[in-house]
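S.K.: All I have is the shape, not the residue letters:
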């Protein structure tokens, strides 16, 4: 069962907008699920395989978990996957153009307290429907109105429903396109610890059937997550979907560069829940992993060594200068006292 919430905010003129929508009304709790004529049948959602022009009848169970009789609005709409891979339906103020228009269901159903009503609905595929998977949803909703702090009346439509997936027979063309791929290296704050690589990919379902796509790298074996945390693995893609995924590769030492093999293993999701493997797609991506902290440490060490060597050299030159000055002073003092001074010239000898 997929629970969705669509908020339609509007201003309602006048204070007498209906006591049934007052803030102190009892909380309404309900559930909706696929069913057969006898009641809920354990399915999470509806999977159908139909030919163009074919129709079938299925059932919806609406359970009222509250203590008062409630009239629910029933509606179908086109389905889609959010950026986190969750299924949702178009809000009621948007027109459906695909499988949501194929579903015919009663406009309302009244359910007694703690009761369940089984409602049939018809799915009729147009004769000109394109082959492949088409997503829709069907939901039971209630409408409530609350007053805001400014006194405006805010309307909220709350929906609970499930998806209806219809595969139309014909030529099925599973296809996955890796639209973009990039990677970046994150250095560790500790220069003596490895960093990590994040590989970001843009996956596009360019075929006409639903795909599941596990993404992994040889280094880590880590599978993908979505751009927003919480996406399921593998990545779910309806026909035409395009979604970003991130593969995190840990324990990567900064050795200047790294080549990361990335593998995509797309699978076609069958209506019976099985999968059909497609040919894997592999790409190698080059990543700079420059060891900047390590280079800075080496540079600092080299500067310290150079400073020490230069200091010792200056000290040696200073000592030599002091020795020369002392020798020169001694020579001048000796000359002033009339003492002979060695000039370094050897004396002549007679034969």
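M.R.: Sure thing, it's come through. Bear in mind that the values here come from a model prediction, so they are computed numbers and not experimental data. Numbers count the residues shown, from 1 in each chain.
S.K.: For the rest of this, base every contact and every neighbour count on C-alpha atoms.
M.R.: Will do.
S.K.: ok, and for stretch 36-51, which residues are buried?
M.R.: 36, 39, 40, 45, 46, 47, 48, 49, 50, 51 (16 or more other C-alpha atoms under 10 Å).
S.K.: Apologies, that question was intended for stretch 258-266.
M.R.: Buried residues in stretch 258-266, counted by 16+ other C-alpha under 10 Å: 258, 260, 262, 263, 264, 265, 266.
S.K.: quick check, nearest of the buried residues of stretch 36-51 to residue 159?
M.R.: When those are ranked by distance to residue 159 (C-alpha to C-alpha), residue 45 comes first, at 15.4 Å.
S.K.: Would you agree the closest one is in contact with residue 138?
M.R.: No: applying C-alpha atoms under 8 Å, one finds residue 45 not in contact with residue 138, separated by 9.8 Å.
S.K.: Please enumerate the shared neighbours of the two.
M.R.: With contacts defined as C-alpha atoms under 8 Å, 6 or more residues apart in numbering, the residues adjacent to both residue 45 and residue 138 are 162, 163, 164.
S.K.: for the stretch 101-250 of the chain, what spans make up the strands?
M.R.: Secondary structure of the stretch 101-250 of the chain by DSSP state E, counting those that start in this stretch: the strands cover 103-105, 108-111, 116-124, 132-147, 153-168, 176-186, 195-205, 211-213, 215-217, 225-226, 235-237, 242-252.
S.K.: The third one packs against which elements?
M.R.: In terms of contacts (3 or more C-alpha pairs under 8 Å, 6 or more residues apart in numbering; DSSP states H and E), strand 116-124 is packed against strand 55-64, strand 103-105, strand 108-111.
S.K.: Second structure follows, compare the two:
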């Protein structure tokens, strides 16, 4: 049997399509085996070009085990401190040594102002060398002279001393990397520790499971309105109109004078029983033992009512009531229909009996 020209053409086209498919599959397999091709000019970072260093408090002889520098100085006085800078890199590095005012971030962590921000308080009282060059693996003790102005007001101040390097990659924007030490300064004089509790709000969060309790979330802002560095504890007590109170507490970070931090206290397993007597208390505590008068700070207490409406439970009760009413209506309807059928049967029986009686009389 001889194949027609049309059949031979179809076979040729089929073999060509199969060949193209095999070529594409081969290309995909080879590409996956080789992995992604790096862009032109890209290369792995050279460990020899990496910069690593550390900064820690020290004495004139070397590291002394402190984590921060904490000093007390009278107005117009001065104190000599030191920091140790270690070059952990595999090559020589020139570090910029800077000092600036310290502050707390939104998460409560300490940081120092960037170089673009001129110091106005404790950062301006610190005198250090501007640059330090260290060979690979070398370290050096850097003198830190703290000079407090004669007109400085009593209280706590924070600053930072940092060693930094500026890097740039392929002509991109330069980035400053800093590693530093916190410097806490107490200017002697009359101390007035004080804290404030602001922006107080409480919300009941429902659990839409009617058989599970909800939570009460109390949010506030703790502000240091005095001149002493303080930390505190914020406690929340939730008391329903029946049953015992539930109490939860959380710690705040230490706050420098003028600083503030948001605080959220969450109390779980609170049943929605209507009005909840909510008491929020702020208990201050001195951050250092030399905070005279800190133990005498009275707690800040605020009491108010938080409403916890049993919405899921009410919905379940309403649903159950609807079901009961529907069943009651159905039962009543069935009874009415049954009574109607019985009455109709009685009437039919009476009529049938009357008909039979008339037929017998006629006979």
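M.R.: That came through fine. Given the structure is predicted, the values throughout are model-derived calculations rather than measurements.
S.K.: on that earlier part again, please produce TSV containing the helices and strands packed on strand 116-124 of the first structure, extended by mean neighbour count and distance to residue 309 of the first structure.
M.R.: Conversion of those to TSV gives the following (neighbours: other C-alpha atoms under 10 Å; distance: least, C-alpha to C-alpha, whole Å):
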stretch	mean neighbour count	distance to residue 309 of the first structure
strand 55-64	20	86
strand 103-105	19	86
strand 108-111	16	91
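S.K.: Redo these as JSON lines? Include distance to residue 24 of the first structure.
M.R.: Listed next are those as JSON lines, based on distance: least, C-alpha to C-alpha, whole Å:
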{"stretch": "strand 55-64", "distance to residue 24 of the first structure": "19"}
{"stretch": "strand 103-105", "distance to residue 24 of the first structure": "31"}
{"stretch": "strand 108-111", "distance to residue 24 of the first structure": "21"}
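S.K.: For residue 239 of the first structure, find the nearest of those strands.
M.R.: Taking those one by one with C-alpha to C-alpha, strand 103-105 is closest: 19.6 Å.
S.K.: so stretch 72-91 of the second structure matches what in the first structure?
M.R.: Using TM-score structural alignment, stretch 72-91 of the second structure corresponds to residues 49-68 of the first structure.
S.K.: can you give me the end-to-end distance of stretch 249-260 of the second structure?
M.R.: In terms of C-alpha to C-alpha, to the nearest Å, the two terminal residues of stretch 249-260 of the second structure are separated by 18 Å.
S.K.: And it, what's buried?
M.R.: By neighbour count, and taking 16+ other C-alpha under 10 Å as the criterion, the buried residues in stretch 249-260 of the second structure are 249, 252, 253, 254, 255, 256, 257, 259, 260.
S.K.: Which residue, other than its chain neighbours, is closest to the equivalent of residue 218 of the second structure over in the first structure?
M.R.: The alignment partner of residue 218 of the second structure in the first structure, by TM-score structural alignment, is residue 199. Leaving aside its chain neighbours, residue 199 of the first structure sits nearest to residue 183 (4.3 Å; criterion: C-alpha to C-alpha, 6 or more residues apart in numbering).
S.K.: The second structure: which residue goes with that neighbour?
M.R.: Per TM-score structural alignment, residue 183 of the first structure is aligned with residue 202.
S.K.: Aligned against the first structure, show me the partner of residue 56 of the second structure.
M.R.: Matched across to the first structure, residue 56 of the second structure falls on residue 33, judged by TM-score structural alignment.
S.K.: Okay, the match of residue 183 of the first structure and residue 304 of the second structure: tell me how far apart.
M.R.: The separation that residue 202 of the second structure has from residue 304 of the second structure, given C-alpha to C-alpha, amounts to 9 Å.
S.K.: how about the shared contacts of residue 45 and residue 138 of the first structure in CSV, adding neighbour count and distance to residue 101 of the first structure?
M.R.: Listed next are these as CSV, based on neighbours: other C-alpha atoms under 10 Å; distance: C-alpha to C-alpha, whole Å:
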residue, neighbour count, distance to residue 101 of the first structure
162, 28, 16
163, 26, 14
164, 24, 12
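S.K.: between those, which is closest to residue 290 of the first structure?
M.R.: Distance to residue 290 of the first structure, by C-alpha to C-alpha, is smallest for residue 163 among these, at 48.1 Å.
S.K.: ok now do the residue nearest to the closest one when sequence neighbours are not counted, which residues does it touch?
M.R.: In space, residue 163 of the first structure comes closest to residue 137 once its chain neighbours are excluded; the distance is 4.1 Å by C-alpha to C-alpha, 6+ apart. When the contact criterion is C-alpha under 8 Å, 6+ apart, the partners of residue 137 of the first structure are 76, 77, 78, 79, 88, 89, 100, 161, 162, 163, 164.
S.K.: now do residue 56 of the first structure
M.R.: 122, 123, 124.
S.K.: Among these, the buried ones, what's the ChimeraX command?
M.R.: Selection of buried members from the contacts of residue 56 of the first structure for ChimeraX, criterion 16+ other C-alpha under 10 Å:
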select :123,124
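S.K.: I'd like the contacts of residue 56 of the first structure as CSV, with distance to residue 323 of the first structure appended.
M.R.: Conversion of these to CSV gives the following (distance: C-alpha to C-alpha, whole Å):
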residue, distance to residue 323 of the first structure
122, 110
123, 108
124, 109
